[in-house]
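[1] okay, here's the prediction I keep looking at, along with the sequence it came from:
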Amino acid sequence: MQKLLSVTLIAVLCYLHTTAQVDTTAANADTIQSGRHSYFKARLSYLSNSVYNGRKDSLQVPYLTPTLEYFDKSGLFAKASISYLVSNYAQRIDLYQLEAGYQFELLDNFSGSISGSKPFYNSSSVSVRSQTKGELDADFSWTIAHAVSFNGGAGYIFTPGLGDKFFNTGLSHEFVFGKNKQWSIEPAVTANFSTRNYYEQYKNNRRLKTGKIKKRQDSTVINTGNQTVVVTTTITTLNANKLQLMDSEVSLSAYYDAGKWSFFATPTLAIPTNPATYITNITTSRTLANNTITHDSRSETSTEKIGNVFYMEAGVSYRF
């Protein structure tokens, strides 16, 4: 079943790419990339907390992110960004990210994009996405009767272990106002579905990023002089490969377009669902001074604690 879903996803991505190449030539020249002009965009944004699928770390992970983007008149685009952690416990570059893709508009009311991205997280990052190694995405937006936009997307996330499939769907509507229509707001509701292998990787590695005790992979080594104690902990998430609703989100994006300059702010309320069940296996090995070794194992079952999360992203961009 997993192989079938993966093959289906790849086929959808290929279909979207092929359709875009064939149909964009017949579309109105003014509907793609602002009249088919190539341009750069520099953006600076602030994210109050790194939240994904309604999940966050126990520590706040706020990012200040400069991004350089290039949009070609053909529909191709490329982005590069650096996210600087601006927390009270650490200040460092936490993430580099590269992205490239293709965006298209098939009709006046139907647009979409396909893209691939590669993140490079700091080894000490506690972001819930810190164990992801890459991502493929396909997204679309269909405006119905100039009233409401039906949005959707699907993709695949690469991790050190099993990868994750995801898709999302939602509704939004843009209200434009102002003398020159420079202001707009866009309320939206979104439902995110995903498997959670990435989160299992995050949970297993999260313990290794805190504390002053010497770590060896997933083990804690304690040397007391007359004995060496090795505690190995492994966390397994039940049904981690099951595709299910992870969270619902309500957002209200606001934009101000001043020509080459633009400003935006997007407050979001994430409402997580389906808390995970974890099985933690703990094995303790003791090596005495006379080289006698004893082993002890135990298992613990726990349920993920979830709650509503509010976060915001705001920023400014300059087009040239």
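    Everything's here; your move.
[2] every contact and neighbour count from this point should use C-alpha atoms.
    Fine.
[3] distance between the ends of stretch 256-263?
    From its first residue to its last, stretch 256-263 covers 5 Å (Cα to Cα, to the nearest Å).
[4] for stretch 154-165, that is, sorry about that
    End-to-end for stretch 154-165, by Cα to Cα: 8 Å.
[5] structure two is appended below for comparative analysis:
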Amino acid sequence: MKLQILKFSLLFLIVFSVNPIFAQDKSETTRSSKNSEASYFSINLSFISDAVYLGRKDSITAPYLNPSIMYHNKSGFYAIGSFSYLTKSDQSRIDLFLGTIGYDFTSKNLSGDFSITKYFFNTDSYNVISEVDAGITASLKYDFNPIYLSASSTYFIDTSSNSDLFLSAEIGHDFVTSTKDFQISPSIGVYFGSQNFYEEYYINNRFGSDRTGSGSGSGSGSGQGTGGTIPTTTTTTVVMQESEKFDLMAIEFSLPIWYINKPFIISFLPVLVIPQNPATLTVDSVIYEEDLETTFYWMAGISYRF
């Protein structure tokens, strides 16, 4: 796996450094530059229609209401605290607390970000990344005008001390009004990674928890993408053949939209994700093939800066 990761890391470095057709949006760079002129607080409220990660999701939708607060220092350092409230009628609860510290910068056409996030999931959570304990993310964006390119890497550590590495690249273009108060940015992204987090999710959620949220451990195993009937009894062994394999995981098409009316920012993000390379699961010596589906989900939010 280490050799595969090194190969893909080298590939992304080459793509990022030699392809002049890719670019980052100028208006986004301008906003980052303005952000660095003074320190500020930001309060945000957003809603996401379903918890989807790289095309992977639970069979039960997980719509979240996400309040958050951020402090951004003019030096580039920032801190974020937030929680996710599961709004599904029969599962209503705070499903996740998280805290992030990070640093961002902008230098002419280049911008970047480095952050560390700690996750605290509810024990009844069926979120596909509910076994993730912490994550480290680094990203770079460059504006070649009119096309932008962004590349990022994320390192996950799950509750069983397993780890995953993800690499992604995105190409897009920003359409901005002359007053710079409205922006729409169609983009396409590709995502590579391993799936230890997903194996842990299957072990502890798909096959090891009650789907009604009581946490009784019934192990019904009903979920997206199994190619046959899952046993209703609690399983003892779950193995995902692709958990250590570093491979293409998803292709995403997104259309971020922003409207700025200071001190408010309103955003809307529709996403179409096409998952790749479905997993092969061995459950108590019985093999199941995932049947991953193309998924559409969306997020809407409003923030107030002061």
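    Happy to help now that I have it. Values in this document were obtained by computation on a predicted structure and should not be read as measured data.
[6] could I get the TM-score for this pair?
    Superposed pair, TM-score by TM-score structural alignment, normalised by the length of structure 2: 0.82. Supporting alignment: 271 aligned residues with a Cα RMSD of 2.6 Å.
[7] hang on, residue 36 of structure 1 packs against residue 71?
    No: using Cα atoms under 8 Å, residue 36 of structure 1 makes no contact with residue 71, being 9.6 Å away.
[8] more neighbours: these two, which one.
    residue 71 (21 against 16; other Cα atoms under 10 Å).
[9] what's near enough to touch the residue lying closest to the more buried one once chain neighbours are set aside?
    Leaving aside its sequence neighbours, residue 71 of structure 1 sits nearest to residue 77 (Cα to Cα, 6 or more residues apart in numbering; 4.4 Å). Contact analysis of residue 77 of structure 1 by Cα atoms under 8 Å, 6 or more residues apart in numbering lists 69, 70, 71, 100, 101, 102, 103.
[10] so which of those is surrounded by the most neighbours?
    Top of these by neighbour count (other Cα under 10 Å): residue 103, with 23 neighbours.
[11] which neighbouring elements make contact with the strand or helix carrying that one?
    Under the criterion of DSSP states H and E, residue 103 of structure 1 resides in strand 91-107. Counting contacts by 3 or more Cα pairs under 8 Å, 6 or more residues apart in numbering; DSSP states H and E, strand 91-107 of structure 1 packs against helix 2-23, strand 76-86, strand 110-121.
[12] may I see these organised as a markdown table, with distance to residue 56 of structure 1 added?
    Formatted as a markdown table, these follow (distance: least, Cα to Cα, whole Å):
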| stretch | distance to residue 56 of structure 1 |
| --- | --- |
| helix 2-23 | 27 |
| strand 76-86 | 15 |
| strand 110-121 | 16 |
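[13] how about those, which one is nearest residue 266 of structure 1?
    strand 76-86 (17.8 Å; Cα to Cα).
[14] can you give me the offset of that closest one from its chain's centre?
    Strand 76-86 of structure 1 sits 13 Å away from the centroid of its parent chain (Cα atoms, centre = their mean, to the nearest Å).
[15] could you give the angle of the helix or strand harbouring residue 27 of structure 2 to strand 110-121?
    In this assignment (DSSP H and E), residue 27 of structure 2 forms part of helix 26-35. Helix 26-35 of structure 2 and strand 110-121 are oriented at 80 degrees to each other (axes from the mean of the first three to the mean of the last three Cα atoms, to 10 degrees).
[16] my guess is residue 51 of structure 2 contacts residue 130, does it?
    No: if you go by Cα under 8 Å, residue 51 of structure 2 and residue 130 don't touch, sitting 10.5 Å apart.
[17] out of these two, which sits in the more crowded spot?
    Comparing residue 51 of structure 2 with residue 130 by other Cα under 10 Å, the one with more neighbours is residue 130, at 24 against 21.
[18] and the aligned residue in structure 1 for that one, which of the three is it?
    Aligning on TM-score structural alignment places residue 130 of structure 2 opposite residue 130 in structure 1. Under DSSP: H, G, I helix; E, B strand; the rest coil, the three-state class of residue 130 of structure 1 is coil.
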